[in-house]
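In: Here is a sequence together with a model predicted from it:
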Amino acid sequence: MNVEIIKKGNYNVSEWSGGKTTELYIYPTTSKYNDRNFMWRISAATVDAPESNFTSLPGFARKLMVTEGETILEHSGKYKIVLKPFDKDSFMGDFETKSYGKASDFNLMTSSACSGDINLISVEPFSKIKVENKSLGKVMESFYFLNGEAEVKFQDKEFKLDEKDLFYINYEKNDAKIEVFIINRSNEEVKVIRTIVLMS
């Protein structure tokens, strides 16, 4: 079992054709995005150009959630979709994909060695929620805090997370007493993007 907290000042930020991308986590941690030798990767990106082409990623599946603004994704010969905040789309990395509109988004890329999903968790002011997980096998989870600050309680320990911080855990499903709680002690709603990846 492994627990990590990545602070917002420690991410790798790079340019892409439409704006900037912030690598939040890549697995294995020794892999490189440009070498395409990772099993999975999560990132947050900005789309600053009114029109842009997505990078081709053959062999990877993608899930994208808009976090701010609005965008239209057009997968050539496939379909077109309008995404507003917290809408998401799932598509293959070898699709010829073009985006229209300025926005910010959250991305999960997975190789054929694993599968995954992303979902929004909203934590009301002065509340505590338990995150359920019914998956089997080796599980990797992360919680990316879009705004505010909160605590994550895991294995009877509490970890403080600020805006844009990432809480990451991996474990085997048969590990005893796997419970995750998110505690919001503030007077504003806290939004968190949860990523779950299952290894084949």
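Out: The structure has been received and is ready for your questions. Numbering: from 1, shown residues only.
In: Please count neighbours and contacts with C-alpha atoms only from this point.
Out: Noted.
In: any idea how far S111 is from L64?
Out: As judged by CA to CA, to the nearest Å, S111 and L64 stand 15 Å apart.
In: Between those two, point out the one with more neighbours.
Out: L64 (23 against 20; other CA atoms under 10 Å).
In: Please name the residues that touch the more buried one.
Out: K88, D89, S90, D105, F106, N107, L108 (CA atoms under 8 Å, 6 or more residues apart in numbering).
In: try it against this one:
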Amino acid sequence: MTITLIPREGATVGVWSGGTTTELALYPPDGSYAQRRFLFRISSADVQLEESTFTPLPGVTRYITPLTGGFTLTHPDGSSVVMEPLDTPYRFDGGVPTVSRGRAADFNLMCKGCGGVMTLAEGTDLALPGFNYYMLPAGGEVTAGGFTYRLRPLDLLLIETDRSVPVRTDKALVCRIDL
């Protein structure tokens, strides 16, 4: 088991038509979001337009939840979801056209060719075999492997393990990836 604190200061910030995106994690490390060469990506976007269209990402499973603000996501089949801060993460096909209405800061997981899920956790949790990224929207502490880690908002704590590991956490968004 390895545990790595990934401070937000090392993140890459990019500009898109609706605001900015902070790339917090990308795998493999030599991958490229721009070239669509990645297995998974964790990011946070600051959506500054009232209405924006998501970049089409065929073959990518996406998870999203607002950190602040809120939005409504709408798909061409008429389905939509209204989301408020820290709602249960919404899973959708990145290849389906998606329009967002509402200004927000959000948290995203994109998986391409690997299994992944984003969940909310608080109190006792279990890091599962694979990659487990913890992000505490309000900051706080995560205890795992006999150590306590203090995280600020948008810092990530990566627990990479081949077995289940008990974790104690303040309110967290958890991205679990199984390659």
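Out: That came in fine, so what should we check first? Bear in mind the structure is a predicted one, so any value in this text is a computation, not a measurement.
In: Closest to E149 of the first structure out of the contacts of L64 of the first structure?
Out: F106 (18.7 Å; CA to CA).
In: sorry, back to before: among the contacts of L64 of the first structure, which ones are in strands?
Out: Judged by DSSP state E, the contacts of L64 of the first structure include K88, D89, S90, D105, F106, N107, L108 as members of strands.
In: separation between the closest residue to the first one other than its chain neighbours and E179 of the first structure?
Out: If I follow you right, that is K88 of the first structure. With sequence-adjacent residues excluded and distances taken as CA to CA, 6 or more residues apart in numbering, K88 of the first structure is closest to M65, at 4.1 Å. Separation of M65 of the first structure from E179 of the first structure (CA to CA) stands at 26 Å.
In: what about those two, which has more around it?
Out: Between M65 of the first structure and E179, M65 has the larger neighbour count (other CA under 10 Å), namely 23 against 13.
In: which stretch of helix or strand covers that one?
Out: strand 60-69 (DSSP states H and E).
In: Counterpart of T148 of the second structure over in the first structure?
Out: Aligned by TM-score structural alignment, T148 of the second structure pairs with E158 of the first structure.
In: ok, back up a step: can you tell me which residues contact the residue nearest to K88 of the first structure?
Out: Residues near M65 of the first structure by CA under 8 Å, 6+ apart: L83, P85, F86, D87, K88, D89, D105, F106, N107, I118.
In: And for the last one, the neighbour number?
Out: Neighbourhood size, I118 of the first structure [other CA under 10 Å]: 21.
In: wouldn't L198 of the first structure be in contact with S112 here?
Out: No - the criterion here is CA atoms under 8 Å, and L198 of the first structure misses it with S112 at 11.0 Å.
In: Neighbour count: these two, which is higher?
Out: Ranked by neighbour count (other CA under 10 Å), L198 of the first structure and S112 place L198 first, with 18 against 12.
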